[in-house]
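Undergrad: pasted the sequence and its predicted model underneath.
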Amino acid sequence: MQEPHDNLFGLILPDGLILAFVVLCAQILTSIHILSTKDQVRSAIAWIGLVWLAPVFGLFAYFLFGISRIRRRAKLAREKRGLPPRTGALADPAGISLAGLNANTSKRWIAHDRLAGRLTGMPLAANNQIAPLRGGREAYNAMIEAIENAERSIALTTYIFQADQAGRRFVRALVRAKERGVEVRVLVDAVGNWYGFKPVSNLLRRHNIAVGVFNPARLSWRLAFFNLRTHRKLLIVDGRQGFAGGMNIRKHHLERSDGRPRVRDTHFSLKGPIVNQMMEAFADDWIFTTGESLQGNLWFALHDLWSSGEGCNFMIARAIADGPDEPRQKTAMIIESALAAARRNIKIVTPYFLPNEALLAALEQAALRGVEVQVLIPEKSNLPLFGLAAFASLKPLIRSGCKIFAGKAPFDHTKLMIVDEDWVLLGSSNWDARSLKLNFEFNIECYDACFAKNMNKKVDAKLLGSKPVTIPNLNKRGFFKRLFGRILWLATPYL
């Protein structure tokens, strides 16, 4: 028998009823918070459903992962740098517009530039050089060479930084730079820092390298946004040369002993004023994590912002730093705008493809307009459950005329989007809810026909080694595999 207790109203109730009443109040208050803060109806319904169908688990999960507390910390960090907080207010950024930089630009890209500028608050940067680096060996060699030649400063952030044969090579280069008097800052994600169970942050600290760990898990209020990760991969040297893309630092990106690649990927080398925009993103993350403000000529270089020219050596680009501290999902909105601007073809390469309803609709509309839409995803994902959910969501796209291709092994981690041989998006974002809603990501949009044609050729080469995904092929997948994929697909609102 439960012992009864008096409540505030003088009634005698069993302990179980009191507990049930407390949980009920928590469910009601949580539901009110969800309705007041969530902008997407699917996300709101999903969280409310979890809170009411699985009360204890749902309340705990929402407290940890559903509440965005990170904007307050981001606001304070920007104030320390003397920058205004991100309020969501829209305004045209300072600088020359796309029409001013290229008189031959079509109206659709002029409109897209206006949207991207207002969303990001970033001006266009002209006179950039951006070159693709294929695979870990080529990319790592170029990055190490830049570190070895550094004279003033090095800023490095990445999601995964393993203390393996690839990571230790970077550590040794950073230590040598530190010994030469170069200022070095390294930022690693708390989750990625533990890949391999040997935190590279400890190794760096032993060598007196200034290192920050982004959102570490602690038994405190910080645990509530441990799910929010930095997925950015940036290296900035002397404020003049940068590297960006989707490549982590780990031996997984190097060849096997027989010379065969374990994984395919593409990283990019960048020079020009776009590097300052990269450094802005790093400085934001660094002060957010450590409280130290990085400013001045040590970290930012002077560039000729508005030089005119043509071809791949005079590229027009803009940085897109996005994350859960932002009032809008900037990357998703810019992608949707580019899809709407497409007239001839769209090519997408991504390792993880579970787009939200708005992006799915934009892809279907493009295909129905007669635009050739080609999406390349891995035939076999390195995350098997994600792969099942991804293939379970493809039928509507295929029925609308989108062409989906499955790339054969090795796993392709490349992240790339090309529209009409006019516009290219490169960076760290995947086409899934985690990248577009929860992660801190960094992408770059490029307005350059020469660069777009070169990237098109590389995607075409990838497509040659892939096979089309068709409705009959999807139907041939085992019943339980298809059913389990649809069940996993239902969980995407919680990501």
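TA: Cool, the structure landed. Numbering: from 1, shown residues only.
Undergrad: could you use CA atoms for every contact and neighbour count after this?
TA: Noted.
Undergrad: report the contact partners of Arg455.
TA: Small correction: residue 455 is Met, not Arg. Applying Cα atoms under 8 Å, 6 or more residues apart in numbering to Met455 gives the contacts Ile418.
Undergrad: below is an additional structure, to be compared with the one above:
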Amino acid sequence: MDTLRDFLAEYWPHLAFLTTFGISAIAAVHAAMSKRDVRAAIGWVAVILFSPLFGTFFYLIAGINRIRQDKVHQEHNAAITCPIQHGGRHAVTNLGPFAPRHLWSQKILGDHISGFPLLTNSSIQALDGGPETYPAMLAAIRNARHSVAMTSYIFDCDAIGKEIAEALIDARKRGLEVRVLIDAIGARYSHPPITSMLLRGGVQTALFMNTAFGLRLAYANLRSHRKIMIIDGTLALTGGMNIREEFITPAKGGTPARDAHFRLEGPIVSQLMHIFAQDWKFSTHETLEGPPWFPEDLPPAPDNMHPTAIRVVASGPDQNIGSTHNMILGALAVAERSVRIHTPYFLPDQPLIAALNTAARRGIAVDIVIPSNNNLRMVDYAMTAQLDQILGSGCRVWRAHGIFDHAKLLTVDGAWSYVGTSNLDPRSLRLNFEVDMEVYDPALAAWITRRIDSAITQSSPETLETLRARPRLKQLRNRLIWLASPYL
């Protein structure tokens, strides 16, 4: 025993070094072998090797996509049990009435990627910001007759959050089935969390990726960014809007932030309900089925006065990884006239950058609107550092002044649109659970175009010259932050 004690006393630094080196080497090899994106692989290997203890610990928490590799993946896939109703008689077989011929191949791509059929006989109405969205939510809840299902990334315990929570509690008191799912990180954006109020009011509430002892650290980097509200299985609201009063009440003497949401009726609602039911079962092990959630007879939307084809595209770090990424790549490949993009966070990877540059070089008008004043300063630094990669090819980038706009909008050739919860950044494209919709509807495309054109009139162009005019220290800062963009 004394010999062992003497040995450890003399050689413990060497043993600690070898142990640390061995653990770091294993973690670095795992990152190199499992990461599909070369930037992410290089970044994680560098973090692990240059900071062996912290880097390895951080990689174990945030770097391993366990959703795709272990029991959680199996549980999430097993949660897909709800039937996709009304797909057959409303499925689009001929895209001719809905879109020009050059976009027909985009439907084939969506057929392979989404898992949901493209549907007709559904309506979609754009809601511009909190002043239109929150009243629509409250009216929908108060007029509900059977059920309310709601999921959100952020559900703050502020004035608008409490008003919506009270409406949900009142719906439960009227005898309705009510389920609320909030991301475990997003639920902590305000204190006290809104979950306490909902649970006291009898509303069945759950946190996504959470345990009885708090947040699952192993999955802390994989969040549900979805925002869906479904009423009676027949009406849905989805889009970029979290539940936060900053989207309806001026903050610090300024003006409310802006976003976009969408109101849907018709068969498309079943697809959104399927996504919610899958996430709810994954989080609570309760299966939602039957008429309260999936009506047996879901008629077409009564106010659909023009041809609309629409489907839901779910994405996330599970079997749907890369869905939105591939849908956007396809749309950029078939575009013939214009690509209009509005996003608060613009950090595309190299394939998307190449697709945008190729579109611009083919003569396509590519306009990208991003905020002048971003709510995430570090993301803005990284965005700025990367803009030179698309400006040289003819893409136009606009910095919108005024209020911060959180909307995620994309439209191609005035006929095809992609809207929902996804940003064009690594987190949305690979780490978050997101829900978006591809829509063949000239009316929606025109609304998006008008909204983007309006933003451009209040914007300043970002050019290679404006990028070079920034002080060198700021350029260096931006590039250093950009190196961490896969983790922002």
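TA: Arrived safely. None of the values given here were measured: they were computed from a predicted structure.
Undergrad: quick one: what's aligned to Ala365 of structure 2 in structure 1?
TA: For Ala365 of structure 2, the aligned position in structure 1 is Glu372, judged by TM-score structural alignment.
Undergrad: ok, now which ones touch its match?
TA: With contact set as Cα under 8 Å, 6+ apart, Glu372 of structure 1 has these partners: 344-346, 366, 402-403.
Undergrad: which PyMOL command selects the buried ones in these?
TA: Buried members of the contacts of Glu372 of structure 1, defined by 16 or more other Cα atoms under 10 Å, are picked up in PyMOL with:
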select buried, resi 345+346+366+402+403
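Undergrad: got a list of what the aligned partner of Leu397 of structure 1 in structure 2 touches?
TA: When structure 2 is aligned by TM-score structural alignment, Leu397 of structure 1 is paired with Ile390. By Cα under 8 Å, 6+ apart, Ile390 of structure 2 lies in contact with 353, 356-357.
Undergrad: inside helices: which ones of the residues you listed?
TA: 353, 356-357 (DSSP state H).
Undergrad: which one of those residues is nearest to Pro131 of structure 2?
TA: Of all those, Leu356 has the smallest distance to Pro131 of structure 2: 33.6 Å, by Cα to Cα.
Undergrad: next one: that closest one from Leu488 of structure 2, what distance?
TA: 22 Å (Cα to Cα, to the nearest Å).
Undergrad: got it, and Pro135 of structure 2?
TA: Pro135 of structure 2 is 33 Å from Leu488 of structure 2, where distance means Cα to Cα.
Undergrad: neighbour-wise, which one of the contacts of Ile390 of structure 2 leads?
TA: Across these, neighbour numbers were computed from other Cα atoms under 10 Å; Leu356 holds the maximum, 27 neighbours.
Undergrad: map that residue across to structure 1 for me.
TA: Matched to structure 1 by TM-score structural alignment, Leu356 of structure 2 sits across from Leu363.
Undergrad: residues contacting its match?
TA: Counting by Cα under 8 Å, 6+ apart, Leu363 of structure 1 has contacts 339, 373, 397, 402.
Undergrad: what about the first one, neighbour count?
TA: Read that as Leu339 of structure 1. Using other Cα under 10 Å, the number of residues around Leu339 of structure 1 comes to 24.
Undergrad: in structure 2, what residues pair with the helix or strand harbouring it?
TA: In the assignment (DSSP states H and E), Leu339 of structure 1 maps to helix 330-341. With TM-score structural alignment applied, helix 330-341 of structure 1 matches the range 323-334 in structure 2.
Undergrad: over to stretch 23-35 of structure 1?
TA: Using TM-score structural alignment, stretch 23-35 of structure 1 pairs with 20-32 in structure 2.
Undergrad: what ranges does the stretch 1-150 of structure 1 have for its helices?
TA: 15-37, 41-53, 55-61, 70-80, 98-101, 107-120, 135-148 (DSSP state H, counting those that start in this stretch).
Undergrad: so which bits of the longest one are buried?
TA: Just to be clear, that refers to helix 15-37 of structure 1. Neighbour-count burial for helix 15-37 of structure 1 [16+ other Cα under 10 Å]: 23, 26-27, 30-31, 34-35.
Undergrad: now stretch 104-120 of structure 1
TA: Result for stretch 104-120 of structure 1 [16+ other Cα under 10 Å]: buried residues 109-120.
Undergrad: circling back to that earlier point, ok, the contacts of Ile390 of structure 2 in structure 1: which stay?
TA: Contacts conserved in structure 1 for the contacts of Ile390 of structure 2, counting by both residues aligned by TM-score structural alignment, their matches' Cα atoms under 8 Å: 353, 356-357.
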